[in-house]
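J.: Make a model of this:
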Amino acid sequence: MSEHNVFDVTIIGGGPVGLFAAFYAGMRGLTAKIIDSLPELGGQLIAVYPEKYIYDVAGFPKILAKDYVKGAVEQGLSTGAVPCLGETAQTLTWLPEAGYYALTTDKATHYTRTVIICAGVGSFEPKRLPAPTVAAFEGRGVHYLVRDLESFRDKDVVVVGGGDSAVDWALAITPLARSLTLVHRSKFRAHERSVAALHASSATLYYPGYEVVEVRGNAHLEEVHVHHSPSGETRVIPAQELVVAIGFVADLGPLKSWGLTIERNSIVVDPQTMATNLPGVFAAGDVVTYPGKFKLIATGAAEAITAVNHAVVYLNPAARLDAGHSTNVMEKRERAAQAAEA
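T.: Take a look at the predicted model:
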């Protein structure tokens, strides 16, 4: 086994939490590798809503997801982490004679002493709107993912949904669109401040009890038919673009076969250590669950620090759990690098 290139830690997931885990692992002197099934780093932020503002990261009142990812990638790779993109994790096998794990993907086998799972919600597909004819207009006015806000400029746009994504998209598109209508069948589930901003905007709101029952058009979408269940009324809304933001279907995929304790598609961890039930395997971010868990980027970053620090002690029980202030850690790391070069 001595010929294997064994990393101290392998991070599953290249989203903001995985990137911060990679950065902090480097700060603690660990060799780190990032494995992600997507072709670029950034996770859901870059794959699903690069043009959407995010609000739950310290230091930014609001920031476009793509801009946040740019900084997160720079930081994440700044301490030497090696990214392996376009690879989906498949199996995890402990090699007792070697004292480390073999982690296979659909492309290669990686060797690692510890693992930190930062897989977000796992693989995800947007929930489809079941209304008749909607599927026929995908790519012709119906959107489940938004890659370019400018495509909505001076258009009549309808957004469907009442969660954070739907409200955030409505707020982002309203200043660009000729008109924006939001349709939702129940109460809003978004942040109160965002909902207040939506009510104060020029958007037209149809809720609760409203749902899209049909879309029509020729070569491109032209109108959206909205039904109000309590009254039985149906409205026809002119629209060239329809954004469907009613959630995602998430799946941990092959990770479910690793022997991890899983509840409702989330990995159970010890909140004090972020350790899973597998030795040397930790997890952080939206993929984990424990009493009092909050699914925010900010809390995911804190969980990543906890996971890395406990991975350090797992690898070397004599090591300090708390390395101290980040400035001191980086100064020690830089002095060690200079000494190695001398």
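
J.: Could you use CA atoms for every contact and neighbour count after this?
T.: OK.

J.: Centre of the chain to the helix or strand containing residue 75, how far?
T.: Taking DSSP states H and E as the criterion, residue 75 maps to helix 65-77. Mean C-alpha position of helix 65-77 versus that of the full chain (Cα atoms, centre = their mean, to the nearest Å) differs by 13 Å.

J.: which other residues reach the very next helix or strand once past it?
T.: Next in sequence after helix 65-77, counting helices and strands by DSSP H and E, comes strand 82-85. Applying Cα atoms under 8 Å, 6 or more residues apart in numbering, the contact partners of strand 82-85 are 32-41.

J.: Name the residues of the helix holding residue 75 that come out as buried.
T.: By 16 or more other Cα atoms under 10 Å, the buried positions in helix 65-77 come out as 65-66, 68-69, 72-73, 75-77.

J.: So which of these is the closest to residue 148?
T.: Taking Cα to Cα as the measure, residue 148 lies nearest residue 66 of those, at 11.1 Å.

J.: is it true that residue 66 touches residue 48?
T.: No. Taking Cα atoms under 8 Å as the definition, residue 66 is not a contact partner of residue 48, at 10.3 Å.

J.: Show me what the helix holding residue 75 packs onto, helices and strands only.
T.: helix 16-27, helix 43-47 (3 or more Cα pairs under 8 Å, 6 or more residues apart in numbering; DSSP states H and E).

J.: Distance to residue 158 for the ones you listed - can I get that in JSON lines?
T.: Shown next, in JSON lines, are those (distance: least, Cα to Cα, whole Å):
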{"stretch": "helix 16-27", "distance to residue 158": "30"}
{"stretch": "helix 43-47", "distance to residue 158": "22"}
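
J.: Out of these, which is the most enclosed?
T.: helix 16-27 (a mean of 29; mean count of other Cα atoms under 10 Å).

J.: from the middle of its chain, how far away would that one be?
T.: How far helix 16-27 lies from its chain's middle: 15 Å, per Cα atoms, centre = their mean.

J.: One more, so I can put them side by side:
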Amino acid sequence: MSNLYDVTIIGAGPVGLFTTFYSGLRSLKTKIIDAEPAVGGKIRYFYPEKIIRDIGGIPEIEGQELVKNLHAQANTFQPIIVCDERIIALHKQTDGTFELVAENGNKHRSKTIIIAAGSGTYEVNRLEVSGSEAYTNNLFYDIKDLASFRNKTVIVSGGGNAAIDWAQSLEPIAKEVHLVYRGENFKGHEERVKEMHASSIFVHVNHEITALQGGTNNLQSCIIHCNKNGSTTKIATDAIVVNHGIKVDLGSMLDWGFDISDYGILVNQKMETSVPGIYACGDVCTYPRKMRIIAAGLHEGPIALNSAKNYLDPEADHVAMISTHHENFN
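T.: Sure thing, here's the model as predicted:
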């Protein structure tokens, strides 16, 4: 029979990793499980070189460096970290504990559960242009090496924060950067949009890519179409970075008995789900005035953990001691 843990955290992205650290502060026997082959969540997969700027006290940090730091911090109290296991079933036991069943058949036992699964498993939305399959080496859905775009003409397709960040990150490296957005009002932060318009990036609003030209895996140009006046423009192109969002899938978690809305698992101010003993934090959960930024998730995780601690021990303090007072840091 598998070991029984005080808390099992599902999801090893930034929020799950920080919650794991906080669980150690509260002296709980902790396990964290993730469906991906390594920790870091979407940042590890999609944005390793993206500059992150919305965490207090860190003016800017590369995604991969943030993950590295959070992983090291999570290991402070030696939790069990399990990767490459997707949890597909949850069973409440007669003694009030939970059994989690992974897709590979492994079982995990826990007294409480915190879901920090972000948007669940994900699949990028592909560029829907006829013949695009001939240019797999020229289409990028994540960037792991900015230097590989040096002196190239790059088109970034998308209008959210990530697309704007990629365009700005590529600007000092690439020969030329075009940002193509089918809408008009960008979804990114206002200041970043202003910076982009003041840069050398060619911004094409109300446009979308409609055709690619060249030989197999030898992209030479693309055609963009104006949704307002119907005109087309040909742009010499070496590479296209596509950021059209992702398809998210909470999978079997939707069947675990939680109250769900269109935006995730409903929680209260204690990060409690509708199932006693199970909590949620980060992008996977929702409540009034929810903010989906890393900093907010780093706040929600400890709230969820403190609620789990009080569920296990109603007499325990509602919060942990300040970390600098903890015996491990003295």
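
J.: For the residue nearest the centre of structure 2, which non-adjacent residue is spatially closest?
T.: The residue lying closest to the centre of structure 2 (Cα atoms, centre = their mean) is residue 42, at 3.6 Å. Once flanking residues are discounted, residue 42 of structure 2 sits nearest to residue 13: 7.1 Å by Cα to Cα, 6 or more residues apart in numbering.

J.: what do we get in structure 1 for that neighbour?
T.: Per TM-score structural alignment, the equivalent position to residue 13 of structure 2 in structure 1 is residue 15.

J.: got the contact list for that match?
T.: Contacts of residue 15 of structure 1 (Cα under 8 Å, 6+ apart): 41-45, 118-120.

J.: and what of residue 216 of structure 2?
T.: Contacts here follow Cα under 8 Å, 6+ apart; on that basis residue 216 of structure 2 touches 134-135.

J.: Quick check: it vs residue 137 of structure 2, distance?
T.: To residue 137 of structure 2, residue 216 of structure 2 is 9 Å away according to Cα to Cα, to the nearest Å.

J.: Check residue 324 of structure 2 too.
T.: Taking Cα to Cα, one finds residue 324 of structure 2 at 49 Å from residue 137 of structure 2.

J.: What about the contacts of strand 82-85 of structure 1, which are in strands?
T.: 32-36 (DSSP state E).

J.: from the residues you listed, which is closest to residue 53 of structure 1?
T.: For those, the nearest to residue 53 of structure 1 is residue 36 (23.2 Å; Cα to Cα).

J.: Which residue in structure 2 aligns with that closest one?
T.: Matched across to structure 2, residue 36 of structure 1 falls on residue 34, judged by TM-score structural alignment.

J.: Its match touches residue 85, doesn't it?
T.: Yes. Taking Cα under 8 Å as the definition, residue 34 of structure 2 is a contact partner of residue 85 at 5.9 Å.

J.: which one of the two has more residues nearby?
T.: Higher neighbour count among residue 34 of structure 2 and residue 85: residue 34, with 26 against 17, using other Cα atoms under 10 Å.

J.: got the contact list for the more buried one?
T.: 10-12, 82-86, 117.

J.: Keep only those residues that stay in contact in structure 1.
T.: Using both residues aligned by TM-score structural alignment, their matches' Cα atoms under 8 Å as the contact test, the members of those still in contact in structure 1 are 10-12, 82-86.

J.: Can you check what angle separates whichever helix in structure 1 runs longest from helix 16-27?
T.: Ordering each helix of structure 1 by length in residues (DSSP state H) puts helix 297-315 first. Orientation check (axes from the mean of the first three to the mean of the last three Cα atoms, to 10 degrees): helix 297-315 of structure 1 against helix 16-27 gives 40 degrees.

J.: Quick check: next helix or strand after helix 297-315 of structure 1?
T.: Taking DSSP H and E, what comes next after helix 297-315 of structure 1 is helix 326-341.

J.: show me the residues around the closest residue to residue 41 of structure 1 other than its chain neighbours that make contact.
T.: By the measure of Cα to Cα, 6+ apart, the closest residue to residue 41 of structure 1 outside its immediate chain neighbours is residue 14, 5.2 Å from it. Neighbouring residues of residue 14 of structure 1 by Cα under 8 Å, 6+ apart: 34-36, 41-43, 118-119.

J.: List buried residues within those residues.
T.: Among these, those buried by neighbour count (16+ other Cα under 10 Å) are 34-36, 41-43, 118-119.

J.: possible to save the residues you listed as TSV with distance to residue 334 of structure 1?
T.: Formatted as TSV, these follow (distance: Cα to Cα, whole Å):
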residue	distance to residue 334 of structure 1
34	23
35	26
36	29
41	26
42	27
43	30
118	27
119	30
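
J.: Read off where the helix or strand that contains residue 109 of structure 2 ends up in structure 1.
T.: Using DSSP H and E, the element containing residue 109 of structure 2 is strand 107-115. Aligned using TM-score structural alignment, strand 107-115 of structure 2 spans residues 109-117 in structure 1.

J.: quick one on the thing from earlier: of the buried ones among the contacts of residue 14 of structure 1, which is the nearest to residue 127 of structure 1?
T.: residue 43 (18.3 Å).

J.: wouldn't that closest one be in contact with residue 19 here?
T.: No. Judged on Cα under 8 Å, residue 43 of structure 1 makes no contact with residue 19 at a distance of 9.6 Å.

J.: Which one's more surrounded, residue 324 and residue 137 of structure 2?
T.: In this view residue 324 of structure 2 and residue 137 are compared by other Cα under 10 Å, and residue 137 has more residues nearby, 13 against 9.

J.: which residue lines up with residue 143 of structure 2 in structure 1?
T.: Following TM-score structural alignment, the counterpart assigned to residue 143 of structure 2 within structure 1 is residue 146.

J.: Ok, residue 179 of structure 2 next?
T.: That one, residue 179 of structure 2, aligns with residue 182 by TM-score structural alignment.

J.: And that match, how far from residue 213 of structure 1?
T.: Going from residue 182 of structure 1 to residue 213 of structure 1 by Cα to Cα gives 14 Å.

J.: Tell me which of those two has more neighbours.
T.: Shown here are residue 182 of structure 1 and residue 213; by other Cα under 10 Å, residue 182 has more neighbours (23 against 17).

J.: Who are the packing partners of the helix or strand containing that one?
T.: Take DSSP H and E as the rule and residue 182 of structure 1 turns out to sit in strand 179-183. Judged by 3+ Cα pairs under 8 Å, 6+ apart, the packing partners of strand 179-183 of structure 1 are strand 156-160, helix 164-173, strand 204-206, strand 210-217.

J.: Buried deepest among these, which one?
T.: Mean neighbours per residue, mean count of other Cα under 10 Å, is largest over those for strand 156-160, with a mean of 25.

J.: I'm done for today, thanks for sticking with me.
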